[in-house]
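1. Got a sequence here, can you build the structure:
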Amino acid sequence: MTRPKTPPDVLEKLAQKDPRTVGEHPNTPPELLLKFSKSVDRRLRESVAENRNTPVSILEELAQDDSSEVRRQVSGNPNTPISLLFKELARDASVSSAIAYRMSSNKYGKYPEGESILDILAEESTSSLETILQRLAQEGGEAARLFLARRFDLPANFLAQFAESTEIQVCEAVAQNLNTPVSCLEKLAQSPKTKVREAVAQNPNTPISTLEQLSKDKNYEILLQIAQKTNLSPEILEELAGSKSDQVREKAMLNPSLPKDAVERILCGEYATHYLKLNPDFLSRHPDSLAVALNHYAKSQFALVSFIALNQPQISQELLQEKSLSISWLERLAVAQNPQATQQILIQLAQDSNQLVRAAAKDKLQNFSQS
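-> Below is the predicted model of the structure:
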């Protein structure tokens, strides 16, 4: 079994014992793939031809290989340039059928469009690439259009053409394609089909304005994609961090672009606990934010919450002064116990009508006199 994380130096050692496995491995260094591509072992050359990380220059060499099996593997490699695929390999009688059936839908073990695609490739063998692609797009069937829409090097005019398609899978493939023009992504973002809009949200080239438009979408899968984007406006990201969906909220809360002031507002709201579970070291890294949150909770309508907050040393002097005059004896007690309470506040509280408050204040005043 291939281990994707195997480091290149380990692969070089393994190549001496099991070269075919190394030839298929995604981490195999280009220089080793080049060496294998010249091997007398046909199956080793096949493994290189199949490897998705094989450089184009090596694929171009293997497209001339004496073995039709090797050439067929090159035709199936998604990195093989579209010009090499349709202008050279498609002229190869032993390879063209593999290309045709790969572009055809498989229904009950049959390839209904395979023969017509094969005919197009044969008839247009000397035509320009543009002509071949146009015929495949128009006459090859939905499977052929889907195959082309997924191609990394399909010309932009064909991507724009497919973006107008009524075939949902084709539109989804265009929305996922990294070379799709921005104007097409903007149009596809308006699609009534969720899968298409989700694909637009995933595409790293989708402009911010379109992402922010999609952030208003009602579909949770789309919002999940948007919440992970680091180029959103702070306002949109904060809104997603308050989503009713736990998963959307989590992605937004883990987004490194979520601004600090937005986090402080979260810490003062209903999802404070959720945020701190996801980011347990935030307050230790931002003690000033802890002060903001404590000052908020010190004003809570729940006496126990305000009591706990007012006991913390990060509470501001202004709030300690304000709460020393509170009608709640529990809040005044917390002020009297706070290590940052000034001598002036303690002298005032030492005269308090509540016995516990007076005792706490007098005890702290003794510490002042002894220090």
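
2. Please make it C-alpha for all contacts and neighbour counts, starting now.
-> Fine.

3. Is P112 in a helix, a strand, or coil?
-> Secondary structure, DSSP: H, G, I helix; E, B strand; the rest coil: P112 is coil.

4. That one reaches S105, doesn't it?
-> Yes. In this structure, P112 is within contact of S105 by C-alpha atoms under 8 Å, at 6.9 Å.

5. and these two? which has more neighbours close in?
-> For P112 and S105, the more surrounded residue by other C-alpha atoms under 10 Å is S105, and the numbers stand at 19 against 15.

6. these two touch, right, the more buried one and I117?
-> No. Here S105 does not reach I117: they are 11.3 Å apart, not a contact under C-alpha under 8 Å.

7. what's near enough to touch S116?
-> When contacts are counted by C-alpha atoms under 8 Å, 6 or more residues apart in numbering, S116 is found next to E139, G140.

8. any idea how far the helix or strand where A309 lies is from the chain center?
-> Using DSSP states H and E, A309 falls within helix 303-310. For helix 303-310, the gap between its own C-alpha mean and the chain's C-alpha mean amounts to 40 Å (C-alpha atoms, centre = their mean, to the nearest Å).

9. which helices and strands sit right next to that helix?
-> Counting contacts by 3 or more C-alpha pairs under 8 Å, 6 or more residues apart in numbering; DSSP states H and E, the secondary-structure elements packed against helix 303-310 are helix 287-297, helix 329-337.

10. buried stuff in it?
-> S306, F307, A309, L310 (16 or more other C-alpha atoms under 10 Å).

11. now the other sequence, so there's something to compare against:
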Amino acid sequence: MHHLLCGLAANPGLSSDLVDRLISIADDDIAADLAGRADLSRAQALALAARVGDSTVQLACEGRLAAADIDPCVWPDAALALLDQGAGREEWTRLFAADPVRERREKLAACPGLPSDVADTLAADPDAGVVAELALWTTPDVAARLAAHPHAEVRRAVACNEATPRPVLAALASGQGLPAARHCLVCDREETPFVHDPQCPRLDCDLPPGASCDGSHESTVHAMWEAALRNPATPVEAVVHFADHPSMLLRWALAARQDLPRQVCARLASDPAPGVRGDLAENPALDDALIRALADDRDPEVRRRLAHHPRVPLDVLTRLARTARIGATPVPRIAAASAAEIEELATSPDPAARMLVAQRRDLPPEIRDRLADDPDAKVVKALAPHPGLTEAQLRAMVDRHGVRVLAKVAANPDAPPALLEDLVRHEPAVQKVFREVARHRGATASALLVCLADTRARRVAAGHPALPPPVIAELLADADWQVVQAAAANPSLPPAVMADLVCRQ
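-> Okay, the predicted model is just below:
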């Protein structure tokens, strides 16, 4: 019954008086669905907040509760949620800065636009976690101050903050110009030297796996370097030396930077770690020579990611399409192709090139229609969901290529109801067709009834508004809770059935 009520709580056809009834019996799960309703009134939001206090955060985030509705002493998490959105009251910030609950001070520290006196209070907080949270989000001047904080965890957070001044980030990356840190999370809790067992059996231990300290806070310093490398505000000249660092994680972080000099890119292109080369492969800093070199990389994932490089030459991309699983989404280079390049690809004798351009969904009608008649099933499969194709074209695809294109034809937004009915009855059946038809806006009741026989499609079809109301009502007793919840949320569920279900409670 619980999943049924959660579905009803999300049903857009539920009347206002039934929403009120559900509010009166709501638990956390039902409240989550009620709070997401577009038609929830302010009075209902307040009633729901009074019934389920934990719903106040969601209600505040969705604009159902305003500052005037919230007492921060009663609903502190909701007040903090509004502060995080910049919609809270300034006096709340001073209240929470002195709150004895550390988690609330941490949440406050992440809020934007804190008054300077509140930021100063949080910067001096005795808990390093609170100060670190402030360091992640604070202004440049406060971040610069916190870079010299005695706790290494705070410095790591400063290195993440893109507002941190560039010279400060350079100092954190080099370790020069700042006093040595005196503490880290490891030596705060353990006798050093200490290395945290990745399989630590202690249930109350929250140290990261492998965290270590021999007095130099090495694991936290490593995390700080990685944060500085990933921070685009860190000057590139301060981090290029990490290209030869023994830590793969640091070289990996460096490979993603888009401001790398060519010589550093060349060094990373021969890195022994495929992950490093994979991140580099998508990096806009690569020149054509390095792109072509990586096209021959022995790792298929590196080649797949190279296909997503925004400037990969079309001839290289076509070659990659033959050897790497690029996926069905148009890669950036194809999405940005000119009209002349689209024509060139569409008329290429290489089916891999035609398949690439067929993935676009804005092809000129003459190119779209030409590719619809392509003899290669992979090309037709890529094109089949393209809008604008006629029923005759879609049926011809099925006649020529059968099960290889069936699911993609079913995904076409313009597939007519009669075709969808034929697709779900095709022999041999293709399971993915049922799921595509179950979510298709043009699916008819008869097609959806066939989809109900497939376990995964049944969960989708149960929520389709074209399903006959008596069938929806029957699905409320289904053995699969996901089917029950989808049926209960179906806007075509008869109002009388909704009322009966709510009134039983």
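
12. tell me which of the buried residues of helix 303-310 of the first structure is nearest to H25 of the first structure?
-> Nearest to H25 of the first structure among the buried residues of helix 303-310 of the first structure is A309, at 56.6 Å by C-alpha to C-alpha.

13. could you pull out the helices for the stretch 101-250 of the first structure?
-> Taking DSSP state H, counting those that start in this stretch to define them, one finds helices in the stretch 101-250 of the first structure at 114-123, 129-139, 142-149, 156-162, 168-176, 182-188, 194-202, 208-214, 220-226, 234-240, 246-253.

14. Just say which of the ones you listed is most tucked in.
-> helix 168-176 (a mean of 26; mean count of other C-alpha atoms under 10 Å).

15. quick one: that one aligns where in the second structure?
-> On the second structure, the counterpart of helix 168-176 of the first structure by TM-score structural alignment is residues 248-256.

16. Just give me how far that stretch sits from the chain centre.
-> Its chain's C-alpha centre lies 22 Å from the corresponding centre of stretch 248-256 of the second structure when counted by C-alpha atoms, centre = their mean.

17. which residues are in contact with that stretch?
-> Here stretch 248-256 of the second structure has contacts from 225-226, 229-230, 239-240, 242-245, 265, 268, 273, 275-277, 279-280, 283, using C-alpha under 8 Å, 6+ apart.

18. hmm, 10 Å instead?
-> Contact with stretch 248-256 of the second structure is made by 222-223, 225-232, 236, 239-245, 260, 264-265, 267-269, 271-285, as judged by C-alpha atoms under 10 Å, 6 or more residues apart in numbering.

19. circling back to that earlier point, any common contacting residues for S105 and I117 of the first structure?
-> When contacts are counted by C-alpha under 10 Å, 6+ apart, the set common to S105 of the first structure and I117 consists of G141, A144.

20. Run through the residues that contact the nearest residue to R325 of the second structure once chain neighbours are set aside.
-> Of all residues not flanking R325 of the second structure in the chain, R304 sits nearest, at 6.1 Å (C-alpha to C-alpha, 6 or more residues apart in numbering). Under the criterion of C-alpha under 10 Å, 6+ apart, the contact partners of R304 of the second structure comprise G278, A281, E282, A295, L317, L320, A321, T323, A324, R325, I326, G327.

21. picking up where we left off before, mind putting the helices of the stretch 101-250 of the first structure in a markdown table, distance to P287 of the first structure included?
-> Shown next, in a markdown table, are those (distance: least, C-alpha to C-alpha, whole Å):
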| stretch | distance to P287 of the first structure |
| --- | --- |
| helix 114-123 | 66 |
| helix 129-139 | 60 |
| helix 142-149 | 51 |
| helix 156-162 | 51 |
| helix 168-176 | 42 |
| helix 182-188 | 42 |
| helix 194-202 | 35 |
| helix 208-214 | 32 |
| helix 220-226 | 30 |
| helix 234-240 | 21 |
| helix 246-253 | 19 |
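
22. Quick one, which of the ones you listed gets closest to V48 of the first structure.
-> With C-alpha to C-alpha as the yardstick, what comes closest out of the helices of the stretch 101-250 of the first structure is helix 142-149 (22.4 Å).

23. separation between the nearest residue to A67 of the second structure once chain neighbours are set aside and A295 of the second structure?
-> Counting by C-alpha to C-alpha, 6+ apart, G88 is the residue found nearest to A67 of the second structure once chain neighbours are left out, at 5.7 Å. Noted for G88 of the second structure: a distance of 53 Å to A295 of the second structure, by C-alpha to C-alpha, to the nearest Å.

24. ok, the two, which is more surrounded?
-> Between G88 of the second structure and A295, counted using other C-alpha under 10 Å, A295 has the larger neighbour count: 24 against 20.
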